[in-house]
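>>> Only the shape, not the letters, is given here:
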């Protein structure tokens, strides 16, 4: 069983639970290009998307996975001209993944990415059905 060093520092913020909402699972995007890109993503694929589009892409990627399968991605979180960007590399697909107890709900993803961008912009994210968690790199 894999051990994760999960960083949930963003949950210590005063407004963390006020501005986020629980989701039963990842929501599908309405962007067919993001959905197709996510469903065809292979280990090693890299890209750069606005944070908003990355959230949708990751959601579509997690929804495309078989049950009990997860993915890990290395992220570099940046901002340019007031727009947040996520540079990503799909590191692995993990079968029979066992999420840690600290795994979080997809409704917190955008908040977490924003928090990490200003504090620790290089992170590894894991996503599986209905959950994500992050580790500093």
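Perfect, I can see it now. What you see is a predicted model, and the numbers here were worked out from it, not measured in a lab.
>>> use CA for all of it now, contacts and neighbours both
Noted.
>>> okay, now the nearest residue to residue 136 once chain neighbours are set aside: neighbour count?
Nearest residue to residue 136 in three dimensions, chain neighbours excluded: residue 123, at 4.6 Å (C-alpha to C-alpha, 6 or more residues apart in numbering). When neighbours are defined as other C-alpha atoms under 10 Å, residue 123 has 20 of them.
>>> Spit out the contact partners of residue 123.
Neighbour list for residue 123: 74, 75, 76, 116, 134, 135, 136, 137 [criterion: C-alpha atoms under 8 Å, 6 or more residues apart in numbering].
>>> which one of these is nearest residue 90?
Nearest to residue 90, judged by C-alpha to C-alpha, of the contacts of residue 123 is residue 74 at 6.7 Å.
>>> want to compare, so here's the second one:
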């Protein structure tokens, strides 16, 4: 398509907005782990390697706002908070798991393509690696 003919449609904006929400690495990981069943905050934090408390809080709030995650507070001392996927979140789990399986299956092919590209861009580095 020629640049002067390109226009951003409402559908394109919707896709871009939703993919930016669900496409970040923390969302993919949180949704994947919650796909195994409800989890408490600290359990999620231990499971999602490398995520900070602030980032997990932000991710969970965004997922809750967008309707992917349900936050349930159980009364007690201390109060127990649990997170689980909603029906919409479980629907999202299907493409997330598919993309994850594809990434695992094709990891080496992507690495090889990167090596070939880098070698073509900088032949001196390719010779030094040999």
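Okay, I see it. Keep in mind it's a predicted model, so treat the numbers as computed, not measured.
>>> Any chance you could compute the TM-score here?
Put the two chains on top of each other and the TM-score (TM-score structural alignment, normalised by the length of the second structure) is 0.25; 56 aligned residues with a C-alpha RMSD of 4.6 Å.
>>> buried ones in the longest helix along the first structure?
Once the first structure is assigned using DSSP state H, the helix that runs over the most residues is helix 51-64. Across helix 51-64 of the first structure, burial judged by 16 or more other C-alpha atoms under 10 Å covers 51, 53-64.
>>> would CSV of those with distance to residue 34 of the first structure be doable?
As requested, the buried residues of helix 51-64 of the first structure are arranged in CSV below (distance: C-alpha to C-alpha, whole Å):
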residue, distance to residue 34 of the first structure
51, 13
53, 8
54, 9
55, 10
56, 7
57, 5
58, 9
59, 10
60, 7
61, 9
62, 12
63, 12
64, 12
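>>> Looks to me like residue 91 of the second structure is in a strand.
No - with DSSP: H, G, I helix; E, B strand; the rest coil as the criterion, residue 91 of the second structure is helix rather than part of a strand.
>>> That one: neighbouring residues, count only.
Residue 91 of the second structure: 12 surrounding residues under other C-alpha under 10 Å.
>>> now swap in the one 4 residues further on and tell me
Burial measure for residue 95 of the second structure: 11 neighbouring residues, criterion other C-alpha under 10 Å.
>>> Kindly report the same for residue 84 of the second structure.
Neighbours of residue 84 of the second structure under the rule other C-alpha under 10 Å: 23.
>>> Ok, residue 124 of the first structure next?
Residues near residue 124 of the first structure, counting by other C-alpha under 10 Å: 20.
>>> measure it to residue 94 of the first structure for me?
For residue 124 of the first structure, the distance to residue 94 of the first structure equals 14 Å [C-alpha to C-alpha, to the nearest Å].
>>> do the same with residue 85 of the first structure
25 Å.
>>> again with residue 56 of the first structure
Applying C-alpha to C-alpha, the value for residue 56 of the first structure to residue 94 of the first structure is 21 Å.
>>> for residue 115 of the first structure, same thing?
Residue 115 of the first structure sits 26 Å away from residue 94 of the first structure, going by C-alpha to C-alpha.
>>> hmm, back to that, distance check, the residue nearest to residue 136 of the first structure against residue 36 of the first structure.
Note on residue 123 of the first structure: its distance to residue 36 of the first structure, by C-alpha to C-alpha, is 25 Å.
>>> follow-up on the earlier one: sort out which residues of the next helix or strand after the longest helix of the first structure are buried, please.
Per DSSP states H and E, helix 51-64 of the first structure leads on to strand 69-80 as the next helix or strand towards the C-terminus. Within strand 69-80 of the first structure, the residues scored as buried using 16+ other C-alpha under 10 Å are 69, 70, 71, 72, 73, 74, 75, 76, 77, 78.
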